[in-house]
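**Student:** requesting a structural model of the entry that follows:
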Amino acid sequence: MTMVSQQFSYVIGVDTHAKTHTLVALDHLGGKHGTAQTFPTTPPGLKRAQAWIERETTGPVLVAMEGTGSYGAQFCDLLTAAGVRVTETRPPKRGVRRAGKTDPIDAEHAARYALALPMEHLITPRNHAGHHAALTVLLTARAALKKAHSASNNRLTALLRGYGFGLDVRLALTAEQVKVVAAWRAHRNDDVGMVTIRAEAAREAREILSRQAELTANEKGLLKHVKALAPYLLLEHGVGAIVAAQLIVSWSHQGRIRSEAAFARFAGIAPIPASSGNTIRYRLHRGGDRALNTAIWVTTFYRYHHDPATAAYVEKRTKEGKTPKEIQRVLKRYIARHLFRVLDNHTI
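**Tutor:** Reported below is the predicted structural model:
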């Protein structure tokens, strides 16, 4: 097992913020090299930070950075383009902040955290360029749109259930009901309260229709970029534009996730023993990337109900006495393995 300290002469820890980045350099033995330096996050400031790294170090350099997908994204891309190895580090837990908290302390922690790792445990940042960037932005926008759509739908349902209007809203609102409400106008016999309530209900309904149109356009955008990057994913049962986009964004590129077992762990699908006495069972890891977990669950759900090969497997395991939840756990793990191999056998 090769350690980071054996592979790199220096490790640079970077604590990222909106306005400034703070850098600390450690040699391969853990000794501090020089003093902490802080640079602005403007393009000239990032260039100066890169020049400082080149000036202060010799030999192979690893940059351990917090927030490579947010505050540190531009600096990460700049260093990667220059051929510098960058790894993502996690912020220190509160319980281990014995030295307090300042930007130089956090930068040093990032460097020491990476210095103590085996090479295979380094976290490679996600791809932030081109189609990957477009998919990331569209998925983030989609999550916000779905949240807004759900909130508008709940508010409209509450209004209609609270004030009647002659609609049967005992169950969830249908698309036709939303269209009817969106076309409402003030009634001559409405009192001042009902005029306001009816107008608000119509506004919420129009908001729902607008969000639905935006979600449709969002999915078309996702499909365009998925076809450009990994059209073969769309050939898999239960993988549409949204699921494929999440798979691409989470996986990112070859070499980022070292094995299918690591991918399953990353997706929150790694089996963990949960046995007791004569009962032998497993549960799934509850951490990881929950958006990726959801994407794999959508594929599992589709195959569970619509794929003949999966249906035959479910029937076989049911006869063995397995419960539906136990079968679904196994299916999720199998599908995670399969999708990782599909992704890893192609270059994006």
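**Student:** switch to C-alpha atoms for all contacts and neighbour counts from now on
**Tutor:** Will do.
**Student:** okay, helices next: where are they in the stretch 101-250 of the chain?
**Tutor:** 103-115, 130-163, 175-182, 192-229, 241-251 (DSSP state H, counting those that start in this stretch).
**Student:** out of those helices, which is closest to Phe340?
**Tutor:** helix 241-251 (8.1 Å; Cα to Cα).
**Student:** okay, angle between the host helix or strand of Gly13 and helix 103-115 too, please.
**Tutor:** For Gly13, the host element (DSSP states H and E) is strand 10-16. Orientation check (axes from the mean of the first three to the mean of the last three Cα atoms, to 10 degrees): strand 10-16 against helix 103-115 gives 130 degrees.
**Student:** next structured bit after strand 10-16?
**Tutor:** The element immediately downstream of strand 10-16 (helix or strand, assigned by DSSP H and E) is strand 20-27.
**Student:** quick one: list the elements packing against that following strand.
**Tutor:** Applying 3 or more Cα pairs under 8 Å, 6 or more residues apart in numbering; DSSP states H and E, we find strand 20-27 packed against strand 10-16, strand 32-40, helix 103-115.
**Student:** and this one, so I can compare the two:
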Amino acid sequence: MTAPEIAVIGGGIDTHTDVHQAAVIDSVGRHLDTQPFETNSAGYEQLLAWLRAQGEVIAVGMEGTGAYGAELARFLTASGITVVEVDRPDRKARRAHGKSDLIDAYAAATAVLSGRASGTPKSRDGIVEAIRALRVVRKSAVKARTQTSTRSAL
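**Tutor:** Got it, this is the predicted structure:
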């Protein structure tokens, strides 16, 4: 008789510029493992393989799906993993439990398990992204115009 596969209800990822810290918990919230992964395509492949090796992946909670975690969120979603946007823990919770990448990764996973996290990751497409792109271009044009008029006045 083989042991039943553990249901990995949640993975949690604390995103950063160079390294993402990932953690997994089971369906009752027990911490299973944590690992750091580089923020490049090879690191994303390794993270996905590591998650799947832990058991069945139900969902992954992640901070920063519109910033440091945007590319990873798109990769995981395209790979069939449900990604949930997780808000940063409030200051009171951070003071009570401390602050580290490992703690934040586990907090993201438990937020998914408890239902506290239910946000939809930013997709970087659609009307919001179109408006953002227009604002970036406009800001750049205003800056260039201001610099040009300042130089002309000198």
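**Student:** TM-score them against each other, please.
**Tutor:** Here the superposed chains carry a TM-score of 0.80, computed using TM-score structural alignment, normalised by the length of structure 2; 147 aligned residues with a Cα RMSD of 3.0 Å.
**Student:** ok so, going back, which of the helices of the stretch 101-250 of structure 1 sits closest to Asp77 of structure 1?
**Tutor:** helix 130-163 (11.9 Å).
**Student:** relative to helix 175-182, how tilted is that closest one?
**Tutor:** Using the same axes, to 10 degrees: helix 130-163 of structure 1 against helix 175-182 is 70 degrees.
**Student:** how about Glu207 of structure 1, what does it touch?
**Tutor:** Applying Cα atoms under 8 Å, 6 or more residues apart in numbering to Glu207 of structure 1 gives the contacts His149, Ser152.
**Student:** mind checking what it lines up with in structure 2?
**Tutor:** Under the alignment (TM-score structural alignment), Glu207 of structure 1 maps onto nothing in structure 2.
**Student:** any idea how far Glu207 of structure 1 lies from Glu200 of structure 1?
**Tutor:** Counting by Cα to Cα, to the nearest Å, the gap from Glu207 of structure 1 to Glu200 of structure 1 is 10 Å.
**Student:** what number of residues lie near Thr17 of structure 2?
**Tutor:** 10 (other Cα atoms under 10 Å).
**Student:** verify the stated contact: it with Glu71.
**Tutor:** No. Taking contacts as Cα atoms under 8 Å, Thr17 of structure 2 lies outside contact range of Glu71: 11.3 Å.
**Student:** can I get the helices of the stretch 101-250 of structure 1 in CSV including distance to Arg90 of structure 1?
**Tutor:** Listed next are the helices of the stretch 101-250 of structure 1 as CSV, based on distance: least, Cα to Cα, whole Å:
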stretch, distance to Arg90 of structure 1
helix 103-115, 7
helix 130-163, 21
helix 175-182, 44
helix 192-229, 29
helix 241-251, 17
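**Student:** would you mind telling me which of those helices is nearest Ala264 of structure 1?
**Tutor:** Here helix 241-251 is closest among those (Cα to Cα), at 11.1 Å.
**Student:** report the angle between the closest one and helix 192-229.
**Tutor:** Using the same axes, to 10 degrees: helix 241-251 of structure 1 against helix 192-229 is 60 degrees.
**Student:** and the aligned partner of Ile105 of structure 1 in structure 2, how far from Asp87 of structure 2?
**Tutor:** In structure 2, Ile105 of structure 1 lines up with Ile103, judged by TM-score structural alignment. From Ile103 of structure 2 across to Asp87 of structure 2, the span is 14 Å (Cα to Cα).
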